[in-house]
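Q: My questions are about this predicted structure, shown below with the sequence.
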Amino acid sequence: MKYLNKIGLGVISVLSMVSCAENSLLDFDVKKPESVQMYEYLKDYDVLKAYVNRTENPDFILGAGVSLNDYIQKDYRNSFISSNFDEMTAGYAMKHGAIVGDNGSMSFTGVERFIETAKEAGITIYGHTLCWHANQKASYLNTTIADREIEIDPNDANNALQITTPEAKANIWDWQLEYTMPTPLTEGVEYTLTMRAKASSVYTVGFWRTDGATTNYGPDIALGETWGDVTVTFTPTMNATRLQFCFGTFGGDLFFDDMVLTASGSEDNLIGNGTFDEDDLSQWGKPSWHSYTFSIEGTAAGPATWWTNLVNNSNVETDDVSSFFATEITVGPDAATIGADGTGADGVGRAIVVKSGDNPSNDWDTQFFVKGPMQLEEGQAYRFSMKVKADKPATIASQAHNNPGGYLHWSMVGSPAVTTEWQEYSNSGVISASQAGMNTIAFNLAILKEANTYYFDDIVWEIEESGNTIPLTDEEKRDTISYELERWISGMLEVSKDYVKAWDVVNEPMDDGNPYELKSGLNKAPADFASDEFYWQDYLGKDYAVMAFKLARQYGNESDIHFINDYNLEYNLDKCKGLIAYVEYIETHGARVDGIGTQMHINVDSDKDKIAQMFELLAATGKLIKVSELDIGINKKTSEATEEDYQAQAEMYAYVVNKYKELIPVSQQYGITVWSPTDSPAESSWRGGEPIGLWTLNYSRKHSYAAFADGLSGN
């Protein structure tokens, strides 16, 4: 082997300086220290990439993990990488978190400089990575799916009743506003009045009812200086014809909005134009001698509370059945059938159609589920309504579930009596302690113990919200995150595709505890998320990788090589099998995966049998196989390492290279990337202070260098 040391081999440099000293000063033999002698053989090795057998495997790529900022300085670090390796993988600088700003803007300046510097050196770049849960600009992505603000336009049907009094008078009846009932209230019936209201200063309005001869006083209505909800309940002792609001001792502005008056057992609003969004005050009036003014104005400040519908496609106008599930149905697993046009309420549009089976054992053998996007908490107010009919009359029962099939509590929204004619059913209430955590309403449909067909339409399940924001639906979040993934991948590939021809498209998808399932953040507490952690799959589902691979192909080059990559595949063989199964899933859903990357951040005592088994499993896929991030630790810090440790490390490096070449067919060998060519500095975030490399921190070759080189060459 020839000697070529371009980089400054630490120990050899010392020897060189000694040899430059004047011979006249050396009148006796100098014996080299044993620690120097045992490494002196390394000076005879060539640069590392010279040991790849290009005749036997011309496509084999020897890669290195690098810092983009270090490499573009064009100093000794640049020369070191370019001399020893074919390809570079940037550790961080080509990831979403490095490119995307807090406002979503993308800056590719560093990537462009990286590409230009690589071109000059004649070394290729491996793209890392397009879709991962870590190193993401999570702060920005989370803002795109955050609760949206309610936009209030005071000139767009969002008005209130404004009452302005010029001064405060002596008696509460000195200013009065009356509402004349179209139909008198009924003596002895309980009524509830609700509205939103505020005043220019804190005040209590007197609320009276009268038939012209008798007056009922109270309960009074307390108003604050900001919009708030008001609810009063009363039972008139006469057939009241007028409601009276009295505020004679007040000087300033009063505001009423969203006024609803209902009789017990009814949801019909007895107040006409209670939202004040129409220009109609015909039922309102004041005594003629009163000098205050009242009018409909664009002064509503947005609801103090409002209701959010949890159901997608409530009116069954589209093919979206994401909110509806059923058992014993004829199409698709876990989906509800959408009927033909004309099956909807009153023969208009479409309905959800669910067929119950014949001779069931239990009422719940056929169930229809309505699922919301979130789990509800104790004390949360809800209201539910739907239009429903059946081929045969039946009284069905409801349950609260924490997912379809996860029973929590009986009679969630009552027991609708279903007839053969369309009718509307409604129910409202507050989530109880035993219902807490529910996100699904289940209806038991096998009540007749014989076959029946049910039709559901106009399904509205609302929860009460407070503040000035409203949550996005699951569908809205999915659309938003799909857009962001496409925007990110298309932007990166537009800049890089002319030079970067291979990519980690999806990185680390599989869960460690459930290795046949995807990683997820759904069960993590907010405090447990890292600041750069964002799970695309939690919004896009299992097909998130299908989408990523399709986008990479669409915006890159047809000939690009696309990898899926994960870690601990040699440690957990089930994870390796789970990743292989996921590749099969991706490809059966229309995307192409060219290769599988195994990271291999291992130690000298890692299980060699499992390493071999992993390579065998990967080879059997027929895919390109890449060792994507190889480094080997000794379970000690550099300051504690012994000669025996370094010999063991060299032996393990040799084992990995040899087994890769032995068990992965040449046609499937993409190559090996050394993730940390030098030992790791103490301050590094990656295995800090560990001697994991082929070179020391001062770029002296280690025994691992020789072992790795010999493995590449087959010696």
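A: Sure, I can see it. Numbering: from 1, shown residues only.

Q: Going by C-alpha atoms from here, please, whenever you check contacts or count neighbours.
A: Will do.

Q: how about the helices in the stretch 101-250 of the chain?
A: For the stretch 101-250 of the chain, helices defined by DSSP state H, counting those that start in this stretch occupy the ranges 109-121, 138-144.

Q: which strands and helices sit next to the first one?
A: For helix 109-121, the elements it packs on are helix 68-71, strand 124-131, helix 474-496, judged by 3 or more CA pairs under 8 Å, 6 or more residues apart in numbering; DSSP states H and E.

Q: got JSON lines for these, with distance to E178 and mean neighbour count too?
A: Shown next, in JSON lines, are those (distance: least, CA to CA, whole Å; neighbours: other CA atoms under 10 Å):
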{"stretch": "helix 68-71", "distance to E178": "75", "mean neighbour count": "18"}
{"stretch": "strand 124-131", "distance to E178": "63", "mean neighbour count": "23"}
{"stretch": "helix 474-496", "distance to E178": "45", "mean neighbour count": "18"}
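
Q: Can you say which of those is nearest to I561?
A: For I561, the closest of the helices and strands packed on helix 109-121 is strand 124-131, at 9.7 Å, according to CA to CA.

Q: here comes the other one, which I'd like you to weigh against the first:
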Amino acid sequence: MMKINRKINRGIMACVMISSLLSACTEFETNDIVVDKPQSIIDQEVLDGYVKLKTAVDNASQPNFKLGVELTINDIINNGVFYRLMQTHFDQAALSINHMDFVGTDGVVALGNLPLALDTNKAVGMGAYAGNLVWHEKQQAAYLNSLIADIPVPGQILNDVVADFNTDALGKVYPTTSAAIRATVVADPDGRSGNALRILRNTGGNNYPQILVTLPVGRTLGQYSSVSIDFKGAGCCGLFGGGMQLGISTQLGTPANIKGYGGPSSFGVADNVWGRGTINLSLSNLNLTTAEKALTTFYVTIGSNTGAPDYLLDNLTLKGVILAPPIVKTPEEKRTIITAELRKWIKAVGEAGKDKVQSWGVVYQPMDETTPANLRSGVSINPKPANVFYWQDYLGKDYAAVAIGMLKQYANPTDKIFFTETNLVDNPAKIQGLKDFITYTAGKGGQVDGIATELALNIDADKGKIEAMLQSLATSGKLIKIRALDIGTGGTTPNATPALYQQQAEMYKWFVKAYFTKIPAAQRAGITFKSAIDRASGDSWRGNEPVGLWTNVKSGSTVNVGIQRKPAYLGVLEALQGK
């Protein structure tokens, strides 16, 4: 066992004069104290002594291979301990660049700190891979959909006065829902609007006049949304009470659909003063049937619910809007609009990454999960989730070739182009669908250099399926990149044991070796680790899982000991070294 010597000089000359007890100086002997170093510290020192990961890569035999790590923009521009550590171990930073994160609700592209991060990353000598440029998720979908939405056309406003009593003879009596109430045509006491209808208590009761309405030619009841009436009454006799009542029927008698509303005073009608056009009663409250909406002639039952009525009604009016058909944009118009938006997006990102990004994940998750030979589509998804927009539904199958052409124009023509697809272990049919799509895209002028995939594995993952996936990818003849790899223990960090960490190390080692075995050297585009450090408890991705090659160790609850290598680090290192 390794030991450590610590010499503590105990040779202290103490001259202490204590009356009659001590009369001279005493010299203490020097002792050597030997302390055993804990095995955990020894093991960690051994791990820390291994070489940096990227120094173990054989670049000569596999010139396209990049050892990568996923980083955020903040990781780079903050230039903290973590980023500086990543520089020493990896030669490529992988960044996810999503439409929603850089395009505002007004469509303006604002890249924020992305250009600074790319500049910083280039300055320290790291390469860059930028992905997810054209995806269906994390898109500024509300803005894009607004551009291709139907154009509304102003409708025809209906404001039809169906009864003003001016053509009626004075004294004409209208039917009511009970003989207890009389409704008689009288002259407007203000002398301003001709005739009006007076509702007056006869023998008692709160019943309402019924007015036969014949609509203008071409109109139906369903085209209207409300009924308006002028009202004049005193507080005693209808201004207050149980509220306005409204019903529609095809015959006399109390309508089955009669409903109550607020009283005239609640609509702002003053005591014994005409309220002109202020009472407006919605027809939606009546829940009209399809047959009722088709009516052209019917009775309107309307009045104030009061036990002692004496009020005036005038100018019964039906209101509504006949909506005109909207202007629907053609597929060609939508394609033109969305192509322009794609160009605006690709141009901004491509120019920011020019000479700083060497490889791009242009199309992300293009293939359908259920029918892998087809592209994903949102045509049958209604309503669509927030921030989801399928570019291919408007640009067609050529959308990938269009995006590649734009990127080559604004970035570097020599940059490597990747298509990224996921869930290839459990849905291997997607690999053939992806290969066919790449062939189609090439035929449209969009050359694709490689295929990237993401793998979130655990220590018990099916190795046979993984090997089969790698073998199938290799048959594409394209560069093969593992875009985001992490391997968990199957549980959370608090439940991880030394035995589980060792199995994790073995699984990491096995995977890297399997990649080297199944993917020919000329096709190896590299492996990028999604989670270099174990995930924190609040992370949205595999939160509180020990999936990294490093762990961030804390002593107690606040003191940060630092980022330390795990057995998984050694597993990856040995695989890179061919051990």
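A: Yep, it's here. Model, not experiment: these values are computed from the prediction.

Q: Tell me which of the helices and strands packed on helix 109-121 of the first structure sits nearest to A417 of the first structure.
A: Of all these, helix 474-496 comes closest under CA to CA, at 31.2 Å.

Q: The closest one vs the second structure, mean deviation?
A: Compared with the second structure after fitting, helix 474-496 of the first structure deviates on average by 2.3 Å (mean CA distance after the TM-score superposition for the first structure).

Q: Run a quick neighbour tally on the nearest residue to E462 of the first structure once chain neighbours are set aside.
A: In this structure, E462 of the first structure finds its nearest non-sequential neighbour in N309, 4.3 Å apart by CA to CA, 6 or more residues apart in numbering. The number of residues packed near N309 of the first structure is 18, by other CA atoms under 10 Å.

Q: just to revisit the earlier point, could you dump the helices and strands packed on helix 109-121 of the first structure to JSON lines with distance to A304 of the first structure?
A: Formatted as JSON lines, these follow (distance: least, CA to CA, whole Å):
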{"stretch": "helix 68-71", "distance to A304 of the first structure": "51"}
{"stretch": "strand 124-131", "distance to A304 of the first structure": "40"}
{"stretch": "helix 474-496", "distance to A304 of the first structure": "24"}
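
Q: Work out for me the element the most centrally placed residue in the second structure sits within.
A: The centroid of the second structure falls nearest to N387 when counting by CA atoms, centre = their mean (4.2 Å). If you go by DSSP states H and E, N387 of the second structure is not part of any helix or strand.

Q: Identify the residue range in the first structure corresponding to stretch 407-423 of the second structure.
A: Mapped onto the first structure using TM-score structural alignment, stretch 407-423 of the second structure spans residues 552-568.

Q: Helices along the first structure, start to end?
A: 10-19, 34-37, 68-71, 76-84, 96-99, 109-121, 138-144, 474-496, 537-540, 544-555, 573-588, 608-619, 643-663, 703-713 (DSSP state H).

Q: Quick one: the residues in the second structure that the third one pairs up with.
A: Under TM-score structural alignment, helix 68-71 of the first structure corresponds to residues 73-76 of the second structure.

Q: That stretch: how far from the chain's middle?
A: Its chain's average C-alpha position is 22 Å from that of stretch 73-76 of the second structure, according to CA atoms, centre = their mean, to the nearest Å.

Q: Residues contacting it, please?
A: By CA atoms under 8 Å, 6 or more residues apart in numbering, the residues outside stretch 73-76 of the second structure that reach it are F82, Y83, L95, N113, L114, A117, T120, N121.

Q: ChimeraX command for the buried members of those?
A: In ChimeraX, this line selects whichever of those come out buried by 16 or more other CA atoms under 10 Å:
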select :82,83,95,114,117,120,121
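
Q: Now render the contacts of stretch 73-76 of the second structure as CSV, adding distance to L470 of the second structure.
A: Below are those laid out as CSV (distance: CA to CA, whole Å):
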residue, distance to L470 of the second structure
F82, 31
Y83, 30
L95, 24
N113, 36
L114, 33
A117, 33
T120, 34
N121, 30
